[in-house]
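Q: sharing a sequence plus its predicted fold:
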Amino acid sequence: MIRVETEGDVGTITLARPRTRNALTPEMLDEMRGGIGELGARVGAVVLAGEGSAFCAGFDLSLCEGSPDGSAMRDLLRGLDAVVRAMRACPVPVVVAAHKAAIAGACALVAAADFAVADRGARFGYPVVLLGISPAVSVPTLGPAVGPGAARRLTLDPGLIGGEEALGLGLVSDLVEEAADVGPAALALAGALARKPRVGVAATKSWLNEIDGAAEAGDAGLDCSLGLTGGDEERELLRRFWEGRAGG
């Protein structure tokens, strides 16, 4: 469900479930975590990309339909947390190529990246709050990326923002006009980053991670999201969601 490729000093991890807009499963998240660790030890930069019409639509919520006890959602949240930690621990820069959409869990990946490239028409946000799912797991990296005020808005308001606003907030670092240009731009950026002195880059990234406090807050964010999983509100809202899909 993912592809791991290397070209020169750049490694690319591609989410490869285009029919689901690359909706994340626990297996994909585990493969991503392993791929980031493996590539980080031997290349100068890592790109996360998505195959097909969009970067990623977030969690594959179909896995939760037959899991009323919340175990499937807990697996997804823990898997996402592990990937975010791997992105931060990776000694080389991680670039996300976020074309068209990076929703919920995918927005968390963008927030955790060192750099993110998007198109002007891309959409970002956490509409999962409408389903009783807390995006608190993303806040430890989202907050330092966009600031506390914008982090509150993005995680408490289910609305989506566009590429230009994401650039202004600091959620993405580079903006291109067309979705088709996102991948090439991300690879070009990663190639330039890979040519930087690796020891110095790794030390600087480690220090930036130290001062933003995300590692210390990570456990609390994950616990908050996990604490709602399987609760009455989430179960009821997910039930209505699936009923609406079946009726639609």
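A: In hand now; what should we look at? Residues are numbered from 1 along each chain as shown.

Q: only C-alpha atoms from now on, for both contacts and neighbour counts.
A: OK.

Q: same for the helix ranked longest in the chain, what does it pack against?
A: As assigned by DSSP state H, the longest helix anywhere in the chain is helix 71-89. Using 3 or more C-alpha pairs under 8 Å, 6 or more residues apart in numbering; DSSP states H and E, the elements in contact with helix 71-89 are helix 26-40, helix 105-112, helix 214-228.

Q: buried deepest among these, which one?
A: Ranked by mean neighbour count, the helices and strands packed on helix 71-89 are led by helix 105-112 with a mean of 27 (mean count of other C-alpha atoms under 10 Å).

Q: alongside the first one, take a look at this:
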Amino acid sequence: MASPEQDLAPALDKDGVRLTVDDALATVTLTNPAKRNAQSPALWRALAEAGRSLPGSVRVVVLRGEGKSFSAGLDRQMFTPEGIPGEPTFIDLARRDDAGIDATIAEYQEAFTWWRRTDIVSIAAVQGHAIGAGFQLALGCDLRVVADDVQFAMRETSLGLVPDLTGTHPLVGLVGYARALEICVTGRFVGAEEAVSSGLASLAVPAGELDGAVRDLAAAVMAAPRDAVVETKALLRGALDRTYEEQRAAERAAQARRLRDLAGLGE
């Protein structure tokens, strides 16, 4: 795929992650296609840093991967006894107490959480393999547009582990408990057609049209007034945690803020 941000100076470019900003649009690119954008703790720290580095002007963040695969999951070196130099191995983690394991995984999860902030809309452009941590990274975004060759899979359970990089909550929300369970415990592939029909993806397009389709979606999001988008996202994100009456009240409060703002009476 051609790089839509190739003419922009990167605001961050390290450990397999590049962040570029073009006014209201930011693009985060996974930049290690030779390893199918395999993930490591260093990459997760860089992704978290990208989130902290976003200027206030950014309204939409596009997440993409260079090469044929979005991300094939964890760097296989993490599964070896030696692990990745300078990083804790799985055995090291297992030897820590509960608080130590919890703190380490919580740090890893930071790379997967900021995409759902209410002040931005995040869009994952997913082609080829999105496996394990790659699947969960795509699930971290608000929206997913996929190429017709996409192959999602959650392989953690097959390895004796669980998906722990924040993917379980959005997966259940998108496809329901039963299908989410079946996808996770079987580790099977989910292709483009099923991704769209099940709600995992908004749109599937030929691989060569993926960048263009994502740019069109980003432009459509940015066409609406920013504050209205922020309020709407917050309403929808909180809807499942509220009762029907609580959601009605939240809608009224949000609309009051919008009306006052449009009338020039906001705080």
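A: That came through fine. Values in this document were obtained by computation on a predicted structure and should not be read as measured data.

Q: what TM-score comes out when they're superposed?
A: The TM-score (TM-score structural alignment, normalised by the length of structure 1) is 0.78; 211 aligned residues with a C-alpha RMSD of 2.1 Å.

Q: about what we covered before: want to try a markdown table for the helices and strands packed on helix 71-89 of structure 1, with distance to Pro144 of structure 1 as columns?
A: Below are these laid out as a markdown table (distance: least, C-alpha to C-alpha, whole Å):
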| stretch | distance to Pro144 of structure 1 |
| --- | --- |
| helix 26-40 | 22 |
| helix 105-112 | 9 |
| helix 214-228 | 8 |
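
Q: which residue in structure 2 lines up with Gly200 of structure 1?
A: By TM-score structural alignment, Gly200 of structure 1 lines up with Ala228 in structure 2.

Q: do the same with Thr14 of structure 1
A: In structure 2, the residue matched to Thr14 of structure 1 (TM-score structural alignment) is Thr29.

Q: now do the contacts for that match.
A: Each residue near Thr29 of structure 2 by C-alpha atoms under 8 Å, 6 or more residues apart in numbering is listed here: Val17, Arg18, Leu19, Leu63, Arg64, Gly65, Glu66.

Q: what's the last one aligned with over in structure 1?
A: In this case it means Glu66 of structure 2. Using TM-score structural alignment, Glu66 of structure 2 lines up with Glu51 in structure 1.

Q: wait, that match sits on Ala16?
A: Yes - Glu51 of structure 1 is within contact range of Ala16, at 5.4 Å (criterion: C-alpha atoms under 8 Å).

Q: what residues do the two have in common as contacts?
A: With C-alpha under 8 Å, 6+ apart as the test, Glu51 of structure 1 and Ala16 both reach Asn22.

Q: just to revisit the earlier point, doesn't the match of Thr14 of structure 1 fall inside a strand?
A: Yes - assessed by DSSP: H, G, I helix; E, B strand; the rest coil, Thr29 of structure 2 belongs to a strand.

Q: who touches stretch 248-259 of structure 2?
A: By C-alpha under 8 Å, 6+ apart, stretch 248-259 of structure 2 touches Asp227, Ala228, Glu231, Leu235, Gly266.

Q: turn those residues into JSON lines, including distance to Asp119 of structure 2, secondary structure and neighbour count.
A: Shown next, in JSON lines, are the contacts of stretch 248-259 of structure 2 (distance: C-alpha to C-alpha, whole Å; DSSP: H, G, I helix; E, B strand; the rest coil; neighbours: other C-alpha atoms under 10 Å):
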{"residue": "Asp227", "distance to Asp119 of structure 2": "8", "secondary structure": "helix", "neighbour count": "13"}
{"residue": "Ala228", "distance to Asp119 of structure 2": "10", "secondary structure": "helix", "neighbour count": "14"}
{"residue": "Glu231", "distance to Asp119 of structure 2": "9", "secondary structure": "helix", "neighbour count": "18"}
{"residue": "Leu235", "distance to Asp119 of structure 2": "12", "secondary structure": "helix", "neighbour count": "18"}
{"residue": "Gly266", "distance to Asp119 of structure 2": "18", "secondary structure": "coil", "neighbour count": "11"}
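
Q: out of those, which is nearest to Phe79 of structure 2?
A: Nearest to Phe79 of structure 2 among the contacts of stretch 248-259 of structure 2 is Leu235, at 40.6 Å by C-alpha to C-alpha.

Q: tell me how far the closest one lies from Asn37 of structure 2.
A: For Leu235 of structure 2, the distance to Asn37 of structure 2 equals 34 Å [C-alpha to C-alpha, to the nearest Å].

Q: ditto for Thr232 of structure 2
A: From Thr232 of structure 2 over to Asn37 of structure 2 the distance is 33 Å, taken as C-alpha to C-alpha.
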